[in-house]
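Undergrad: build me a model from this:
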Amino acid sequence: MLDYQKLRDGTGHVLAWLFSSLSIVACLSIIFYLFIRGFAQINPDFILTPPNPTLNQDMSGGISTPIAGTFLLTLTGILLAAPWALATAIYLAEYGGSQAMVQIFRLAIDVLAGVPTIVIAIFGLAIFSLPQLGFLSSMVEGVDGVERSFGRSFLVAGITMAIMILPFVIKICEEALKAVPNYYREAALSMGASKWQSIVTVVLPSARQGILTGIILGMGRIIGDTAIVWLTLGGTIRMTGIQPWWYPVHWWSTLCNTGSTLTSYIYFASPAGEGNMPDKAFGAALVLIILIIVLNIFTDLLERFGANKIKGN
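TA: Alright, predicted model coming up:
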C-alpha cells in the first residue's frame, strides 16, 4: 500500500531542496557574471581615482568618491537610525506589553516596512525642500523670487535612509531583546536594581549580538539602495562641498552638499542612466557586491560567535 505520509514528506523535501538550489544558482550566477564583466576594471587606479564626467570611458577616472560617499551615507544613516530603533525596540519589548497603543505602533512599523523606497525618497525630497530646512542642504532661488531649500545632501539622504531602515532594525532589535531569558531580568530585580537598571546592565549586554546584527543588516540596506540616493543625494558623481572635501574643517560643508554612492555611480555610468560606460559600471557593481558579501559574512560570524558564547555559558 502506498504510504501517503512518506510521499508528502519526500515531495516536500525535494521541492525545498530544488527551490533552495535555484536560489543559490541565481545568486552565484549574478556574482559570476559581475566578476567576469567587472574584474578587468579592478585595479588601484580604479579604486583610488575620483570619477571624471566624460563620455570617453578611458578618461572617466575611477570610483574613489562614490566609495567614500557610500561609507559616508551609510555611517550617517545608521548613526541616526540605530538609537531611534533601539529606543523603540526597548519600549515595545520591555514596557509596551499588550496595550492598544502598542498595537498601533506595531501596525505603523509594519506599514512603514512595506512602503516602497521611491515613495520614501519622494517624501524626503518634498519635506527637505522646505525653506525652513535649508540648513540641511542649501538655499536656491525659486520662481518669482521664492526661496526654497535644495533638499539634496548627505544629511538629507542620511535622514531619509534612517527612516527607510527603521522598521527592519526595530524588528531585529526587539526580537533580540525578547530572546533574553526572563530569569535574567528577575535576577537583576531581586538584587534591588530598577527596571531601567536591569535593562541597561543585563538585558542590553545579553542582546548585543542580535542588536549588532540588526545594525549591520540596516547598513547593508543603505549600501544597496538607489532611489533614495538619486532623489535626495543628487546626481553628481563628485563631492560638491568645499574642496578638499576630506579636510575636517570642510566636513560640515560636505554633509550639506551633494555627492554620489556606488549605486548612483553604477546608474550614471550604465547605458540605462546618463552615461555609456558599461565596463566601469560593472566594475563598480562588483565592488558593491563585494562590500555586501563582506557585511553578510561579518553578520553570520557575529551570530555564530553569539550562539557559541550562549552555549559556553
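Undergrad: going forward, measure contacts and count neighbours with C-alpha atoms only.
TA: Will do.
Undergrad: what is the neighbour count of Glu94?
TA: For Glu94, the neighbour count with other Cα atoms under 10 Å is 16.
Undergrad: can you give me the strands in the stretch 101-250 of the chain?
TA: 139-141, 147-149 (DSSP state E, counting those that start in this stretch).
Undergrad: show me the contacts for Asn276.
TA: Asn276 sits next to 55, 57, 269-270 when contact means Cα atoms under 8 Å, 6 or more residues apart in numbering.
Undergrad: just the strands of the stretch 101-250 of the chain: most buried one?
TA: strand 147-149 (a mean of 19; mean count of other Cα atoms under 10 Å).
Undergrad: which of the contacts of Asn276 are buried?
TA: Taking 16 or more other Cα atoms under 10 Å as the criterion, what is buried in the contacts of Asn276 is 57, 269-270.
Undergrad: one more sequence to fold, the one below, so I can look at both together:
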Amino acid sequence: MTAIQSPPPRQDRPRLRTDPSGSWRAWPLRDRILLGLCWAAGLFLIFVAAAITLYMAFKGIQFLRPNLLWTRPEAAIDQSKSGGFLDPMLGTLLIIVGALAIAAPLGIATAVWLTEYGKPTWLARMVESGVEVIAGTPAIVLALFGLAFFSQGGLGFLSTTGEGGAVFGRSLLICCTVLSLEALPMIVGATREGLMSTPRHVREASYALGKTRAATIHRVLLPTARPNIATGCALGMGRVAGDTAVVLLLGGGTLQLAANGSIPGLNTLQGTGSTLTTYVYANSPSGEGGAPEKAYAAAFLLLLLVLALNWAVDRIARGDGRLGWIR
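TA: Reported below is the predicted structural model:
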C-alpha cells in the first residue's frame, strides 16, 4: 500500500504593502514624492485661503462701522459724506433670493426628468449638453446675451425705459433671470447626484405599495435628496452673490435702489440698483468711487456671507443634525 505523500510546504510569496495605515517610509521613492506633492498642494491652498481671509478680516474690521450697515450710499468725494452700503446689501439679498426662486424649481425639475424619465434619449442628451454649456459660459457672455435679449420692445415691462419707449434691458429682475443660469447647473448636478444615489429597492418598494411614479418622486425621492438639493442651492447662491459682470451690465449701476413701475414690491425689482460686488468694484483703490476703506468693509461683509454659505454646504454634506431644519 503506497503511502500518501503530503504536498511540499508552500513558500509564501512576498506580499505588497497594501495597508493604507502602514508607514510611508516603506513606500517606493516615486510614491513618496507624489505624496509630498499632494501635501504641498493642500497646504498651499490652505495658506492662500487663510491669507485672503485674514487680510480681508484685518482690513474689514479696521474700517467696518455699524453705521455703514443702515445708511444709504451717496455720491460724494469725501468718504465721510458718501454714506454706507445699505442699498448694495439689500440688492445682494434681492439678487440671491430672486435668482434662487427661478433656478431652484427649474433645476430640480430638470434633474428629476433627466434621472427618472430621460426620454426621448436624444432630447435628454441635448438637455445635458445645454446644462454643461451654461456651466462653462463666462459670466460676461451671459450678461451680453441678457442685454441683447431683454432690450427687445416687447420686454419693456421688465426693465427701465427711456423717452420714446426705448428699452434699456437693465433691472434687478433681469439680473435675477440671467444669474439664475449660473446657479442652474449646480442645482441640476447636485439634485441628480442625490436621486441617482437613492437605492433602486426604495423605488421598487414604493411601486409595490401602489404608488405611481409621480407620487414616488414627490413623497420618496425628493425628500431623500433634500441634502443634495440644499447643497446645490447653497452653492448656487454663493455663485450668484459673487458675480460682478452680470450685475454691472444689467443692474443699471445706480448706488441706491431706484424703483420703476407702480406695483408695490415688484417696482423695486423692475428698477435698477447695485450689489456688494459692484460696490466693491466701484470703490476699490483702482475704481472711480474714491472710497477704498468702505470697499474693504463691504468686501469683508461679502466674504462673511460666502463663508456662511460654505459652512452651510459643509454641514449639509456631512448630514449634521443641527441643520435638520434645512433638510
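Undergrad: superposed, what's their TM-score?
TA: Aligned and superposed, the two chains score 0.90 in TM-score terms (TM-score structural alignment, normalised by the length of the first structure); 299 aligned residues with a Cα RMSD of 2.2 Å.
Undergrad: re earlier: include distance to Ile290 of the first structure when you put the strands of the stretch 101-250 of the first structure into CSV, please.
TA: Shown next, in CSV, are the strands of the stretch 101-250 of the first structure (distance: least, Cα to Cα, whole Å):
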stretch, distance to Ile290 of the first structure
strand 139-141, 37
strand 147-149, 36
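Undergrad: do you know which of those lies nearest Ile90 of the first structure?
TA: strand 147-149 (35.5 Å; Cα to Cα).
Undergrad: contacts only, for the residue most central in space within the first structure.
TA: For the first structure, the residue nearest the mean C-alpha position is Ile222 (2.3 Å; Cα atoms, centre = their mean). Contacts for Ile222 of the first structure (Cα under 8 Å, 6+ apart) come out as 73-74, 77, 161, 165.
Undergrad: cutoff 7 Å now
TA: 74, 161 (Cα atoms under 7 Å, 6 or more residues apart in numbering).
Undergrad: any idea what it aligns with in the second structure?
TA: Residue correspondence to the second structure (TM-score structural alignment): Ile222 of the first structure is matched to Val240.
Undergrad: identify the residue nearest Ala297 of the second structure in space, chain neighbours excluded?
TA: Gly60 (4.2 Å; Cα to Cα, 6 or more residues apart in numbering).
Undergrad: A helix includes that neighbour, no?
TA: Yes - counting by DSSP: H, G, I helix; E, B strand; the rest coil, Gly60 of the second structure is located in a helix.
Undergrad: wait, it sits on Glu293?
TA: No - contact criterion Cα atoms under 7 Å: Gly60 of the second structure and Glu293 do not qualify, at 8.2 Å.
Undergrad: where do the helices sit along the first structure?
TA: Under the criterion DSSP state H, the first structure carries helices at the ranges 4-38, 44-48, 64-90, 100-114, 117-128, 154-178, 182-190, 195-198, 204-206, 208-224, 227-232, 251-255, 262-269, 278-312.
Undergrad: show me what the fifth one is packed up against.
TA: Right, helix 117-128 of the first structure. Identification of packing neighbours for helix 117-128 of the first structure by 3 or more Cα pairs under 7 Å, 6 or more residues apart in numbering; DSSP states H and E yields helix 154-178, helix 227-232.
Undergrad: export the ones you listed to TSV and tack on mean neighbour count?
TA: Listed next are these as TSV, based on neighbours: other Cα atoms under 10 Å:
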stretch	mean neighbour count
helix 154-178	25
helix 227-232	25
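Undergrad: for the ones you listed, give me JSON lines that also has distance to Phe128 of the first structure.
TA: Below are those laid out as JSON lines (distance: least, Cα to Cα, whole Å):
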{"stretch": "helix 154-178", "distance to Phe128 of the first structure": "7"}
{"stretch": "helix 227-232", "distance to Phe128 of the first structure": "9"}
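Undergrad: of all those, which lies closest to Leu288 of the first structure?
TA: It is, among those and with distance given as Cα to Cα, helix 227-232, at 14.6 Å.
Undergrad: mean per-residue distance, the closest one versus the second structure.
TA: Its aligned residues in the second structure lie a mean 0.5 Å from helix 227-232 of the first structure after superposition (mean Cα distance after the TM-score superposition for the first structure).
Undergrad: what packs against that helix?
TA: Secondary-structure packing of helix 227-232 of the first structure (3+ Cα pairs under 7 Å, 6+ apart): helix 117-128, helix 154-178.
Undergrad: what are the buried residues along the shortest one?
TA: Within helix 117-128 of the first structure, the residues that qualify as buried are 117-118, 120-125, 128, counting by 16+ other Cα under 10 Å.
Undergrad: could you do stretch 238-257 of the first structure as well?
TA: Burial within stretch 238-257 of the first structure, assessed by neighbour count using 16+ other Cα under 10 Å, is assigned to 238-241, 245, 251-257.
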